[in-house]
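Chemist: Structure for the following, please:
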Amino acid sequence: MTQLSSRYLPLTALATLAIALAGCQSIIPTDRGQGPDVVDIGQTEPSQPPPAEKPTTPPPVQRVSRTVAFDPAVYAQLPKTGSAVVTGRLTLNTSNGVVIGSQQGVSVAPVTPYSAEAVEQALAGKTVERADPRAQEYTHSTRTNANGYFILSNLPPGNFYVSGIVENPSTGEREIIIKEATLSNDRTTEVELTR
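Modeler: As a prediction, the model looks like this:
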C-alpha cells in the first residue's frame, strides 16, 4: 500500500470507501437524523396513534462522468504483486480529539491518469462513475484493526494512492483521507492516514 501526501477532504455526499481507489469509488453517508417529535402543550394522550414512520431512503448518488478512459495498455505495464509492505494508522483530528478509524477499509491503488481523475473528484467532494472492473484488479485493500492500524503485504513496487474514510462524530460526516506513497520491493513504507 502507499500513502498519498496528506491530501484529504470531508466528503459529505460520498459514502462507501474502498474508494476502490482503482476507480475511487466514493462513499455516501446515510441519513443521520430525524426531526424532533412535536407535542401540543396540555395534551395528555393523543386521540389517535401517530402515523407509522416511513423508512427514508437516501437519494440516489449523482455520479460524475469520467473524462479519462480506462487504458488497458497502461495497466498492463503495472505489476499486480511484489514484496512491498505498507503499514499505518487511520485517524482524524477533530475539535473533540482524535477519532480512530476502527474497523474501516483502507485501499491502495496505483497512480495512473485514470485513478488520478477519480482522486481529484473525490477530493472535490464528488462521486465519479464506478471504476472499470479491470482497474479494480490492481487495487489492494484491507481493514483497520480496533485501534486503527493496518498492514498490507505482497504489494507491487510503484506509486500508489492510499486512502481511508473516518466518520467525524461532531458532524456525522464521513471524511476521506488520501495520501500518495512510493512503494519498493522488500521494503516497508509507513503511511499515516491522518489529518
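Chemist: okay, CA-based contacts and neighbour counts for the rest of this
Modeler: Will do.
Chemist: For the spatially closest residue to residue 139 that is not a sequence neighbour, give its distance to residue 173.
Modeler: Nearest residue to residue 139, sequence neighbours excluded (Cα to Cα, 6 or more residues apart in numbering): residue 109, at 4.5 Å. Look at residue 109 and residue 173: by Cα to Cα, to the nearest Å, they are 24 Å apart.
Chemist: Comparing those two, which residue is more hemmed in?
Modeler: Counting neighbours by other Cα atoms under 10 Å for residue 109 and for residue 173 shows that residue 109 has the greater number, 30 against 21.
Chemist: now the more buried one: how far from residue 129?
Modeler: 17 Å.
Chemist: next one: residue 26
Modeler: Applying Cα to Cα, the value for residue 26 to residue 129 is 9 Å.
Chemist: swap in residue 187?
Modeler: Between residue 187 and residue 129 the computed distance is 34 Å (Cα to Cα).
Chemist: quick one, which of those two is more surrounded?
Modeler: residue 129 (17 against 13).
Chemist: Wait, the more buried one touches residue 65, no?
Modeler: Yes. Contact between residue 129 and residue 65 holds when scored by Cα atoms under 8 Å: they sit 5.6 Å apart.
Chemist: Is residue 176 within a helix or a strand, and which one?
Modeler: Counting by DSSP states H and E, the element that carries residue 176 is strand 174-183.
Chemist: Proceed likewise with the subsequent sequence, for comparison:
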Amino acid sequence: MRALIATSLLALILTGCQTLSESGILPDGDDQAAGSGANQVKRTVAFSPEEYAQLEKSGTATLKGQLFYQNEGLKVIGRDQRVSLAPATRYSAEAADAALAGKRIEPADPRARAYTHTATTDDDGHFTFTGLPSGVFYVGGVVRLPDGSASPYILKQVRLGDGQTRTIELTR
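Modeler: Predicted coordinates:
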C-alpha cells in the first residue's frame, strides 16, 4: 500500500509537508503515535523551491470530512483534533511514508508551511477545509483513544478540482 501511494505521488510531484507534528498530522510530542526519538528518520528528499513555486496556495475547492478510528468494533470519533492537508509531492510522500511506518521525520523546510492547511474537528469529528487549490493532497490526523493514547496515523490521498466540494471519511 505504501509503495502504491509513493509511486502515485512520484507521478504527481507537487509540494511537500512539514514535520508531522508541526502540521498537525501527529500531535506534538506524541511518541506513541510517532515512535520514539529513536524512530526519527532523516529526510532524503530535498525541498524543491522550484516545485513549490509552481503551486497555488489557495483556490475555490472545499474538502469536508469526518475523522474517526475503528478497531475491534469500537468507533472512536476524533473530537477536537487537528487535521492537516498538504499537497502531494515527493517531499510530502516521504513524510507520509514515515508516518505510516510509525516514525517521525525530521523537521521540514519552513517554506513548506505556506502550502499546508490545518483544520480542527468538531465534537462529531467533522472538519472542513475551504479555499483550496485544485490538485492532489494528503489529508491526515490521529484520534485520541479512550485510554489517552493516540490512534495509528490516519492518511488519505484526495484529488480536488477547481470549485469542487468533496466529502471523505478519514478513518483507519
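Chemist: Report the TM-score for the pair.
Modeler: Here the superposed chains carry a TM-score of 0.79, computed using TM-score structural alignment, normalised by the length of structure 2; 149 aligned residues with a Cα RMSD of 2.2 Å.
Chemist: still on that earlier bit, determine the residues that are contacts of both of residue 26 and residue 129 of structure 1.
Modeler: The contact sets of residue 26 of structure 1 and residue 129 do not overlap (Cα atoms under 8 Å, 6 or more residues apart in numbering).
Chemist: Specify the angle between the strand ranked longest in structure 2 and strand 154-160 in degrees.
Modeler: Among the elements of structure 2 assigned as strand by DSSP state E, the one spanning the most residues is strand 61-71. For the pair strand 61-71 of structure 2 and strand 154-160, the angle between their directions (axes from the mean of the first three to the mean of the last three Cα atoms, to 10 degrees) equals 160 degrees.
Chemist: Have a look at how far, on average, strand 61-71 of structure 2 is from structure 1.
Modeler: Following the fit onto structure 1, the mean deviation recorded for strand 61-71 of structure 2 is 0.5 Å by mean Cα distance after the TM-score superposition for structure 1.
Chemist: immediately after that strand, which helix or strand?
Modeler: Past strand 61-71 of structure 2, the next helix or strand by DSSP H and E is strand 74-77.
Chemist: Report the mean deviation for the helix or strand just after that next one after fitting onto structure 1.
Modeler: Counting by DSSP H and E, the element after strand 74-77 of structure 2 in chain order, helix or strand, is strand 82-87. Overlaying structure 1 shows strand 82-87 of structure 2 at a mean distance of 0.4 Å from the equivalent residues (mean Cα distance after the TM-score superposition for structure 1).
Chemist: ok, residue 111 of structure 2 - contacts?
Modeler: Applying Cα under 8 Å, 6+ apart as the definition, residue 111 of structure 2 turns out to have no contact partners.
Chemist: circling back to that earlier point, report the contact partners of the aligned partner of the residue nearest to residue 139 of structure 1 in structure 2.
Modeler: Taking TM-score structural alignment for the superposition, residue 109 of structure 1 sits opposite residue 86 in structure 2. Residues touching residue 86 of structure 2, when contacts are defined by Cα under 8 Å, 6+ apart, comprise 15, 16, 17, 92, 115, 116, 117, 137, 138, 139.
Chemist: against structure 1, where does stretch 101-113 of structure 2 fall?
Modeler: Under TM-score structural alignment, the counterpart of stretch 101-113 of structure 2 in structure 1 spans residues 124-136.
Chemist: And that stretch, end to end?
Modeler: For stretch 124-136 of structure 1, the first and last residues are 22 Å from each other (Cα to Cα).
Chemist: which of the residues in it are buried?
Modeler: With burial defined by 16 or more other Cα atoms under 10 Å, the residues of stretch 124-136 of structure 1 counted as buried are 125, 126, 127, 128, 129, 130, 131, 135.
Chemist: cool, and stretch 72-90 of structure 1?
Modeler: 75, 80, 82, 84, 85, 86, 87, 88, 89, 90.
Chemist: ok, now stretch 94-110 of structure 1?
Modeler: 99, 100, 101, 102, 103, 104, 105, 106, 107, 108, 109, 110.
Chemist: which stretches of structure 1 form helices?
Modeler: Assigned by DSSP state H, the helices in structure 1 fall at 72-76, 113-123, 133-136.
Chemist: Format the ones you listed as TSV; extra columns: distance to residue 191 of structure 1.
Modeler: Rendered in TSV, the data for the helices of structure 1 read as follows (distance: least, Cα to Cα, whole Å):
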stretch	distance to residue 191 of structure 1
helix 72-76	24
helix 113-123	17
helix 133-136	21
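Chemist: Out of the ones you listed, the one nearest residue 195 of structure 1 is which?
Modeler: helix 113-123 (13.4 Å; Cα to Cα).
Chemist: In that closest one, which of the residues would be classed as buried?
Modeler: Buried residues in helix 113-123 of structure 1, counting neighbours by 16+ other Cα under 10 Å, are found at 114, 115, 116, 117, 118, 119, 121, 122, 123.
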